[in-house]
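# Next comes the sequence, and after it the predicted model I'd like to discuss.
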Amino acid sequence: MTSVDTHDRASADRSDRQAVARRLLDSSEQLSYDPVQEVDWETPLDTDHHGTSPEWSTLYGTSYWDEMTPEQQRELTRQEAASVASTGIWFEMILQQMVLRDFYAKDPTDPAFQWALTEIADECRHSIMFARGAAKLRAPAYRPRRLVVELGRAFKTVAFGEAAYAAILVAEEVLDVMQRDWMRDERVAPFVRTINNIHVVEESRHMKFARDETRERLKGAGWLRKQVNAVVVAGASYAIVTSMVNDAVYANAGLDSARAIREARANEHHKSMLRSSCAGLMEFLDSCGLLTKASLVFYKRANLI
């Protein structure tokens, strides 16, 4: 390929990337929400509602779930919803720092730069929305284990390119499938359904950008680079997914914590729900060369494949 062909190809890629960013900016202008106005924060919590679709509970399908009263089941799903929200806040803070670092000192007139700032603004609003939602669910602040927090600190500092954007995509895709179920489920508290709907609509743009950036950063990547980044992304995915539901939710729901943790970890129904939610994601990672034998170890341990 001549230098002219290479230059033309690079110019075309840059033009395509800018066109995608412009479409995302236009979509953001036309369809975005203000959670302060859209979510019903004033109406007291109705404890007759769940926090998630019951089928997404970590104990659904176990003998313990069958023994629980309807009140206990609803309280557990509310605590689980708050835990997922808290984990979402933790990862969104990592996401914002990675995107800011990636676009540091780049051309601010580039639509991709402007979209990156728009995405960060969205994530700030989402984090506040999740925090207020968890508080309304009467839940404490759930945080990942200390080791995971420190690994996240390292990841946000060193991850770049496709490793950063593919990890962002994993976190958003898994949550997206869950929330699409919850936002349509009338058993779920109305204000939680509104939160889920806002997040699903706005995150669909973020996932589009993350997919495109992952593909773009992988152009010309060699075998070794793909192998290394595949493991990095898989390790980050394992940490994120296994941190979604904090072990403390069971005690806070008034359950026997030891038994609940034991049955949740052996729950084949919940594992199958996670796997089904990730089918499209795994297909995408495979198409990018990021689903390797080494990475499969992490995905299988996290029940994502």
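Received, thanks.
# Going by C-alpha atoms from here, please, whenever you check contacts or count neighbours.
OK.
# Quick check: the gap between the nearest residue to T214 once chain neighbours are set aside and V241.
In space, and not counting its chain neighbours, T214 is closest to E162: 4.6 Å by C-alpha to C-alpha, 6 or more residues apart in numbering. For E162, the distance to V241 (C-alpha to C-alpha, to the nearest Å) stands at 19 Å.
# So for the two, which residue has more residues nearby?
Legend: neighbour count by other C-alpha atoms under 10 Å for E162 and V241, higher for E162 (26 against 20).
# Which residue ranges of the stretch 1-150 of the chain form strands?
With DSSP state E, counting those that start in this stretch, there are no strands along the stretch 1-150 of the chain.
# burial of the spatially closest residue to A112 that is not a sequence neighbour, as a residue count?
Among residues not flanking A112 along the chain, A21 sits closest, at 5.0 Å (C-alpha to C-alpha, 6+ apart). As a burial measure, A21 scores 23 neighbours (other C-alpha under 10 Å).
# want to compare, so here's the second one:
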Amino acid sequence: MADEGMVVLDGTELRDLDLRLPVPDGPVAGAMALQLAESEASTRLFGISLPENIRSTALRTIREADDLDFLSEVFHDSDALRSLIQKFLLVVADQLKDDPLVVSVLNGNALRIVLDDEDDFAMLAENLFTDLDADDNGKLSKNDISNALLRMGVQLGVPPIRESESTDLLSNIIKKHGAEGEEKLGQSQFADLLQTILQDLADALSKKHVTVIREVKVINGSKLKKTLENQKLFNEVLEKLFLEWKTYTNGQEDKELRGFLEVEGLEFGLPSSESSEAVALLYDQIFSEINKDKITGDLERDAFQVIVKDILEKIAQQLEEDPIFIDLEC
């Protein structure tokens, strides 16, 4: 089956300080200035609106760093306004570097892959019908088309149905084809109606793409890398880890360093191996390269810190080169 391609937004798109949207001359109130800054960010991020947590954190960061409250200010010239918009973009970019957003830009390609293969589509339609036919009576209502589209989801290129928005693309297509109400459909009729809707949807998406934020966590080692790059902080981390290691082992030589670091390393950026199989495999790879004969409960401070530093640097480098994606939608 097809899976609509994902795009990782890590802030790179916001670091070009040449604004794409025009900046008005003359006084601009803070609320309008914020709208301009958010519109500039949205233009660069495939048209998405900034999630509220990112927006509010950016405003708080600017307020704390520059004693500047967007909403209470009036910007009297375009240079001052442009400078503030640029600052807003960079603050959001820093947030996305640490915690990237993952989006799918739906353009109809994934749907066409399914529709162009008759066997694939027939199997998809049959599976959807069977799953939705809870009573096993061989009939579904037209209303179940919406449920089928919901089950297909973004992975197969179907945007969410936003019933509250009169201009919503998918809702309008469903209404256009009369896929509403309690009228009963057999499996063949259901498949025909679904196919017609998906073909219309693929055509519409090819003309006007829809961008959807995905519930996907990106583990890229950013927090761990920050710890490693801050020498003072890193030395403090190593010292704390060493003291906790001595307590953890209490002189026992058979204690596992891996298990210790997986627990104690969460606070400074090590991912949990329980978060995904990929993280566990990463730990398998890194720790397989460590000479276990050198890791004992009576390790001295310097030896312990050399080994741990090597492990953390390898994990950070691996995650930076090959981030791990955890699908929270499952």
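It's in. Small disclaimer: the values here were computed from a predicted structure and weren't measured.
# Can you calculate the TM-score here?
Aligned and superposed, the two chains score 0.24 in TM-score terms (TM-score structural alignment, normalised by the length of structure 1); 124 aligned residues with a C-alpha RMSD of 6.4 Å.
# quick revisit: contact partners for the residue nearest to T214 of structure 1?
213-215, 217-218, 229 (C-alpha atoms under 8 Å, 6 or more residues apart in numbering).
# same deal with E264 of structure 2?
Applying C-alpha under 8 Å, 6+ apart to E264 of structure 2 gives the contacts L241.
# how near is it to D131 of structure 2?
Counting by C-alpha to C-alpha, the gap from E264 of structure 2 to D131 of structure 2 is 44 Å.
# and if you look at V91 of structure 2?
For V91 of structure 2, the distance to D131 of structure 2 (C-alpha to C-alpha) stands at 46 Å.
# Between those two, tell me which one has more neighbours.
Neighbours were counted for V91 of structure 2 and for D131 using other C-alpha under 10 Å; V91 has more, 21 against 13.
# who are the neighbours in contact with the more buried one?
Contacts for V91 of structure 2 (C-alpha under 8 Å, 6+ apart) come out as 58, 61-62.
# switch to 6 Å and redo it
Contact analysis of V91 of structure 2 by C-alpha atoms under 6 Å, 6 or more residues apart in numbering lists A58.
# Which helix or strand lies directly C-terminal to the helix or strand containing it?
Secondary structure from DSSP states H and E places V91 of structure 2 in helix 78-98. Tracing the chain C-terminally past helix 78-98 of structure 2 and defining elements by DSSP H and E, one meets strand 101-106 next.
# Which neighbouring elements make contact with that following strand?
Contact partners of strand 101-106 of structure 2 among helices and strands, from 3 or more C-alpha pairs under 6 Å, 6 or more residues apart in numbering; DSSP states H and E: strand 6-9, strand 210-214.
# Single out the most deeply packed of these.
Ranked by mean neighbour count, these are led by strand 210-214 with a mean of 19 (mean count of other C-alpha atoms under 10 Å).
# what helices or strands is it leaning on?
So strand 210-214 of structure 2, by 3+ C-alpha pairs under 6 Å, 6+ apart, packs with strand 101-106.
# Quick check: the gap between G30 of structure 2 and I113 of structure 2.
47 Å.
# for S78 of structure 2, same thing?
Separation of S78 of structure 2 from I113 of structure 2 (C-alpha to C-alpha): 48 Å.
# ditto for I85 of structure 2
Noted for I85 of structure 2: a distance of 41 Å to I113 of structure 2, by C-alpha to C-alpha.
# Pick out whichever of those two has more residues nearby.
Legend: neighbour count by other C-alpha under 10 Å for I85 of structure 2 and I113, higher for I85 (24 against 16).
# before we move on, back to that, please type out the ChimeraX selection for whichever of the contacts of E162 of structure 1 turn out to be buried.
In ChimeraX, this line selects whichever of these come out buried by 16 or more other C-alpha atoms under 10 Å:
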select :213,214,215,218,229
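# any chance of the contacts of E162 of structure 1 in JSON lines, plus distance to W182 of structure 1 and secondary structure?
Formatted as JSON lines, the contacts of E162 of structure 1 follow (distance: C-alpha to C-alpha, whole Å; DSSP: H, G, I helix; E, B strand; the rest coil):
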{"residue": "E213", "distance to W182 of structure 1": "29", "secondary structure": "helix"}
{"residue": "T214", "distance to W182 of structure 1": "28", "secondary structure": "helix"}
{"residue": "R215", "distance to W182 of structure 1": "30", "secondary structure": "helix"}
{"residue": "R217", "distance to W182 of structure 1": "33", "secondary structure": "helix"}
{"residue": "L218", "distance to W182 of structure 1": "34", "secondary structure": "helix"}
{"residue": "N229", "distance to W182 of structure 1": "32", "secondary structure": "helix"}
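# can you name the two of the contacts of E162 of structure 1 that are farthest apart?
Farthest pair in the contacts of E162 of structure 1 (C-alpha to C-alpha) is E213 and N229. Separation: 14.3 Å.
# And for Y250 of structure 1, the neighbour number?
Residues contacting Y250 of structure 1 under the criterion other C-alpha under 10 Å number 23.
# And the helices in the stretch 1-150 of structure 2?
Using DSSP state H, counting those that start in this stretch, the helices assigned to the stretch 1-150 of structure 2 run over residues 30-44, 52-66, 78-98, 109-116, 118-132, 144-152.
# Can you tell me which of the ones you listed is nearest to V237 of structure 2?
Here helix 78-98 is closest among the helices of the stretch 1-150 of structure 2 (C-alpha to C-alpha), at 19.6 Å.
# Of all the residues in that closest one, which ones are buried?
By 16+ other C-alpha under 10 Å, the buried positions in helix 78-98 of structure 2 come out as 78, 81-82, 84-98.
# between it and helix 30-44, how big is the angle?
Relative orientation of helix 78-98 of structure 2 versus helix 30-44 (axes from the mean of the first three to the mean of the last three C-alpha atoms, to 10 degrees): 50 degrees.
# how much does helix 78-98 of structure 2 deviate in direction from strand 101-106?
Relative orientation of helix 78-98 of structure 2 versus strand 101-106 (the same axes, to 10 degrees): 100 degrees.
# So which of the helices and strands packed on strand 101-106 of structure 2 is nearest L201 of structure 2?
When these are compared by C-alpha to C-alpha, strand 210-214 sits nearest L201 of structure 2, at 10.9 Å.
# Which elements pack onto the following helix or strand past that closest one?
Downstream of strand 210-214 of structure 2, the next assigned helix or strand under DSSP H and E is strand 216-219. If you count contacts as 3+ C-alpha pairs under 6 Å, 6+ apart, strand 216-219 of structure 2 packs onto strand 324-327.
# Which residues does the strand it packs on contact?
Strand 324-327 of structure 2 has contacts (C-alpha under 6 Å, 6+ apart) with 216-219.
# for it, which positions count as buried?
For strand 324-327 of structure 2, a neighbour-count test (16+ other C-alpha under 10 Å) marks 324-326 as buried.
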